[in-house]
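# Pasting a predicted model and its sequence here:
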Amino acid sequence: MQAIGAGFALGISLILAIGAQNAFVLRQGLRREHVLPVVLVCSVSDALLVAAGVAGFGALTRAVPGLEAVMRYAGAAFLVWYGARALLAAWRGGEALEAGEGTASLRRAVLTCLALTWLNPHVYLDTVVLLGSISTQYDNRLGFGAGAVAASFTFFFALGYGARLLAPLFRRPASWRVLDLLVGLVMWAIAVKLLAG
């Protein structure tokens, strides 16, 4: 039980900070657009990565030195592009939340979510390397991993479906401009951090 609790606590602490993936889930939750597929993509992806880390896959990133650099540059390029889109949306403005109005296809939402998840080197560092190496401190590595996976499901479902509580605020176009501005700046800050090493 101790290993499960430790895995849950560490898992929550690693994904709690706002990042590209979390900002996207929040946006989808506010729009009430493809929320279930998006939170499932995030949660299942995390589960796969945590399982790989707990199973010892973190050794691959240490064994293949160039892999980390490729992941870092690809992730930074994607974040710069995504951040530019968010900043352009903030500059243009004119968006307001209309309940039940969908603007992005399910395919596009899922592909964007997959890219934000799998092209982000921090996801690998947090789930595969960090959680994987910490799990070795517990006799019940499986329990530790299960706790971390439960944290991912809990967090993403709470974020995706809890975002609707903010819906009244996002009925005003100015709120969307602020959100888009913050998302764009966060994306670019993460990209700079990735490139800086």
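Nice, I can see it. Computed from a predicted model, the values in this text were never measured in an experiment.

# only C-alpha atoms for contact and neighbour calcs from this point on.
Noted.

# now the helices for the protein?
2-15, 20-31, 35-54, 58-63, 65-92, 106-118, 121-123, 132-135, 141-162, 173-196 (DSSP state H).

# Nearest to A99, out of the ones you listed?
Closest approach to A99 among those is made by helix 20-31 (6.8 Å; Cα to Cα).

# dump the residue contacts of the closest residue to L16 other than its chain neighbours.
Distance criterion Cα to Cα, 6 or more residues apart in numbering; nearest residue to L16, sequence neighbours excluded, is F155 at 7.8 Å. By Cα atoms under 8 Å, 6 or more residues apart in numbering, the contact set of F155 is 12, 15-16.

# ditto for P37
V110.

# Tell me which residue is most central in the protein.
For the chain, the residue nearest the mean C-alpha position is Q21 (2.7 Å; Cα atoms, centre = their mean).

# distance of the nearest residue to that residue once chain neighbours are set aside from F78?
Of all residues beyond its chain neighbours, the one nearest Q21 is L116 (5.5 Å), with distances taken as Cα to Cα, 6+ apart. For L116, the distance to F78 (Cα to Cα, to the nearest Å) stands at 8 Å.

# alright, now check it against this:
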Amino acid sequence: MLESYLTGLVVCGGIIVAIGAQNAYVLGLATRRQYHWWSAGLCMGADLALLALGMFGVSALLLAMPATLEAMRWAGVAFLGWLAFHALRRALTGRQGLGLAGGEVRGLRQVVLATLAVTLLNPQVYLDTLLLIPAIGAQQDSAATFLAGAGTASVLWFSLLAWGGAALSPWLSRPVAWRLIDGAIGMMMAAIALKLATGQGIPVA
């Protein structure tokens, strides 16, 4: 059982650590200290729910509905493109540092909706949590223990993003720091949107 747990921890950890739209969004909130634990908690909950659904057979249903993946792909491209545009615009025009205005002031409702959109409009999230990870888990001695390990990886990673980003915020009070952060986030969002648009890594009908 320990081997199944460690396999789930390593497999899921290796997949989610790769910087993506979800990670970049949580990190951006954390460095501004804007409801970052709410966002991280939503990401953890979504991962746990999707992983559990994948382990219990939803993956087969999703594979039988390729049109659903295609619709999610283009919705994700549009949303990530919108996020990239605004991040790159802030990188070019600048913003006030954390010590002044902290950038865009967002309410809890906006953060929750944006977090859900970044999470649920990315087809790669479904491919990882409903297909890839459960496929590996099905080969383990204990699927439940594997799922526990995968869930632990998600909780640890998003906790690290939320805590680490907030811990670094005192050093991010200068506008130039935010230009670099916004530029990096904008380029990552644009790269992910381009990858989705071209179908790289996404099985299209």
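Cool, got the structure. Predicted model, so just to flag it, every value in this text is computed and none were measured.

# hang on, the earlier thing: for L116 and F78 of the first structure, work out which one has more neighbours and name it.
The residue with more neighbours, out of L116 of the first structure and F78, is L116; 23 against 18, by other Cα atoms under 10 Å.

# roughly how far apart are the residue in the second structure that the more buried one lines up against and S173 of the second structure?
Counting by TM-score structural alignment, L116 of the first structure lines up with V118 in the second structure. According to Cα to Cα, V118 of the second structure stands 26 Å off from S173 of the second structure.

# do V105 of the second structure as well
Taken as Cα to Cα, the span from V105 of the second structure to S173 of the second structure is 15 Å.

# Settle it for me: which of those two has more neighbours?
Neighbours were tallied for V105 of the second structure and for S173 using other Cα under 10 Å; the higher tally belongs to S173 (19 against 10).

# quick revisit: so the residue nearest to the centre of the first structure sits against W118, correct?
No - if you go by Cα atoms under 8 Å, Q21 of the first structure and W118 don't touch, sitting 9.9 Å apart.

# Using the centroid of the first structure, identify the residue furthest from it.
Max radial position in the first structure (Cα atoms, centre = their mean) goes to D139, at 28.8 Å.

# What's that one aligned with over in the second structure?
Under TM-score structural alignment, D139 of the first structure pairs with D141 in the second structure.

# Please verify my assumption that its match contacts L2.
No - checked against Cα under 8 Å, the pair D141 of the second structure and L2 is beyond contact range at 9.7 Å.

# who's in contact with E33 of the first structure?
100-102, 104.

# next one: T152 of the second structure
Counted by Cα under 8 Å, 6+ apart, T152 of the second structure has contacts L9.

# Against T136 of the first structure, how distant is the aligned partner of it in the first structure?
Matched across to the first structure, T152 of the second structure falls on A150, judged by TM-score structural alignment. For A150 of the first structure, the distance to T136 of the first structure equals 19 Å [Cα to Cα].

# wait, what's in contact with L114 of the first structure?
Contact analysis of L114 of the first structure by Cα under 8 Å, 6+ apart lists 41-42.

# cutoff 7 Å now
Taking Cα atoms under 7 Å, 6 or more residues apart in numbering, we find L114 of the first structure in contact with V41.

# Repeat that for L185 of the first structure.
So L185 of the first structure contacts G83 (Cα under 7 Å, 6+ apart).

# Having no further points to raise, I will conclude here.
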